[in-house]
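> Predicted coordinates and the sequence they were generated for:
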Amino acid sequence: MNEAQLQELVESISITHFNKKFLHKASFNNRLRTTGGRYLLRTSNIEINPKYLAEGLEEVVGIIKHELCHYHLHIEGRGYKHGDPEFKELLAKVKAPRFCKPLQTAARTKKTIEYQCSSCLLLYKRYKRMNINKYVCGKCGGKIKLIS
């Protein structure tokens, strides 16, 4: 999907679900990391995270509906923020998600490092490396060795 197709999609969703025209620009923003999209107050433009295209068009449509709720309420001078009752009502009316789902591709598993006491065999799991020459086992005082 390119930017022209995104613009057409946003305009069609705006007319079908809100019965109002979208008169500004919709674009992709590769720098978005923690959000599916955003509505820019100063320019009234909408930016969409292109990584959500891999999750499916259904997820992107949900993000567009959410951002259009911000857009139309802000243009009308009504409560457009997440906590405003008008915003929550409009989200429910158009069946837009309040939050987007986390990206499956961005789901990171934390790497654990395992250490073991050489005398009592107590296992230590850590997320950060530790200096095995500086620390000893808290249970028996034995020497700690790196397993993985």
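Received the coordinates, thanks.

> use CA for all of it now, contacts and neighbours both
OK.

> how far away is the residue lying closest to L146 once chain neighbours are set aside from V94?
Nearest residue to L146, sequence neighbours excluded (Cα to Cα, 6 or more residues apart in numbering): Y115, at 4.6 Å. Distance from Y115 to V94, counting by Cα to Cα, to the nearest Å: 53 Å.

> Could you look up the next helix or strand downstream of the biggest helix by length in the chain?
If you go by DSSP state H, the chain has its longest helix at helix 57-76. Downstream of helix 57-76, the first helix or strand assigned by DSSP states H and E is helix 85-94.

> residues touching T34, list them.
For T34, no residue meets the contact criterion (Cα atoms under 8 Å, 6 or more residues apart in numbering).

> Wait, a helix at it?
No: under DSSP: H, G, I helix; E, B strand; the rest coil, T34 falls outside any helix and is assigned coil.

> So for Y115 and V94, which sits in the more crowded spot?
The residue with more neighbours, out of Y115 and V94 and counting by other Cα atoms under 10 Å, is Y115; that gives 21 against 15.

> Are we agreed that the more buried one is in a helix?
No: judged by three-state DSSP, Y115 forms no part of a helix; its state is strand.

> right, and it touches C137 too?
No: the pair Y115 and C137 does not pass the contact test of Cα atoms under 8 Å, sitting 9.9 Å apart.

> about what we covered before: let me see the contact set for the residue nearest to L146.
L123, Y124, K125, R126, I144, K145, L146, I147, S148.

> Structure two is appended below for comparative analysis:
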Amino acid sequence: MNQTELQKLVEEISLKYFYLPFRHEVKINNRMTTTGGRYFLNDHHIDINGHFLDEKYRSDLVGIIKHELTHYHLHLAGLGYQHRNRDFKNLLARVGGSRYTPDIGLRRRQVKNYLYECEDCHFQYPRVRKVNTRKYRCGRCGGRLKLVRRNK
């Protein structure tokens, strides 16, 4: 799906479910990883995560578009457009939009660079950052920690 097809789809969904036209621009943003879309208050355009444009995510894409259009139409109407507002929750439920973006495996995982082990109970502590072994001790038994592995 390209930019013009996405624009047409958003305009159709807006008319079909909200009975109001969408008069602004939809952009594809391939840099998004944790969100499906974003509505911009200043110029009213909508960004859609490019990873959801694949055919296998079509139902998720429609839910994401409904979610962003809910922000769009409520903001332009001067009503509560934020996630916590009752107006937003009611309209989103009425049109059947997604409350949350499904996880499709784009999130980054933190690499555990350090592995510490208690000298007494041998409990292991994987950590992203280095730990001061003079200051910190085992949380289970109070024993001393020693560095077992460093992955940098």
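Thanks, I have the structure now. As the structure is a prediction and not an experimental result, all values here were calculated from the model.

> picking that back up, have a look at how far, on average, the longest helix of the first structure is from the second structure.
Helix 57-76 of the first structure, aligned to the second structure and superposed, deviates on average by 1.1 Å (mean Cα distance after the TM-score superposition for the first structure).

> and the angle from that helix to helix 85-94?
140 degrees (axes from the mean of the first three to the mean of the last three Cα atoms, to 10 degrees).

> just checking, what packs against helix 57-76 of the first structure?
The helices and strands touching helix 57-76 of the first structure, judged by 3 or more Cα pairs under 8 Å, 6 or more residues apart in numbering; DSSP states H and E, are helix 3-13, strand 37-39, strand 46-48, helix 85-94.

> With distance to G79 of the first structure as added columns, please give the ones you listed in CSV.
Shown next, in CSV, are those (distance: least, Cα to Cα, whole Å):
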stretch, distance to G79 of the first structure
helix 3-13, 21
strand 37-39, 14
strand 46-48, 18
helix 85-94, 6
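
> if we compare those, which one ends up closest to T109 of the first structure?
Nearest to T109 of the first structure, of all these, is strand 37-39, at 24.2 Å by Cα to Cα.

> In the second structure, what range does the closest one match?
On the basis of TM-score structural alignment, strand 37-39 of the first structure is assigned to residues 37-39 in the second structure.

> outside of that stretch, which residues touch it?
With Cα under 8 Å, 6+ apart as the test, stretch 37-39 of the second structure has contacts from H45, I46, D47, I48, N49, I64, I65, E68, H71, Y72.

> what's the mean distance for it versus the first structure?
When the first structure is overlaid, stretch 37-39 of the second structure sits 1.2 Å from its aligned residues on average, using mean Cα distance after the TM-score superposition for the first structure.

> Buried residues of that stretch, list them for me.
Residues of stretch 37-39 of the second structure classed as buried: G37, R38, Y39 (neighbour count, 16 or more other Cα atoms under 10 Å).

> and what of stretch 19-26 of the second structure?
Residues F22, E25, V26 are the ones in stretch 19-26 of the second structure that count as buried (16+ other Cα under 10 Å).

> picking up where we left off before, of the contacts of Y115 of the first structure, just say which sits nearest to N30 of the first structure.
Ranked by distance to N30 of the first structure (Cα to Cα), the contacts of Y115 of the first structure are led by R126 at 33.2 Å.

> List the contacts of that closest one.
Residues in contact with R126 of the first structure, defined by Cα under 8 Å, 6+ apart, are T112, I113, E114, Y115.

> ok, the residues you listed in the second structure: which stay?
On the basis of both residues aligned by TM-score structural alignment, their matches' Cα atoms under 8 Å, what survives of the contacts of R126 of the first structure in the second structure is T112, I113, E114, Y115.

> Could I have the PyMOL command that selects the buried members from those residues?
Selection command for PyMOL covering only the buried members of these, criterion 16+ other Cα under 10 Å:
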select buried, resi 114+115
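
> May I see the kept ones among the contacts of R126 of the first structure arranged in CSV, with distance to A106 of the first structure as well?
Output for those, formatted as CSV (distance: Cα to Cα, whole Å):
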residue, distance to A106 of the first structure
T112, 18
I113, 21
E114, 24
Y115, 28
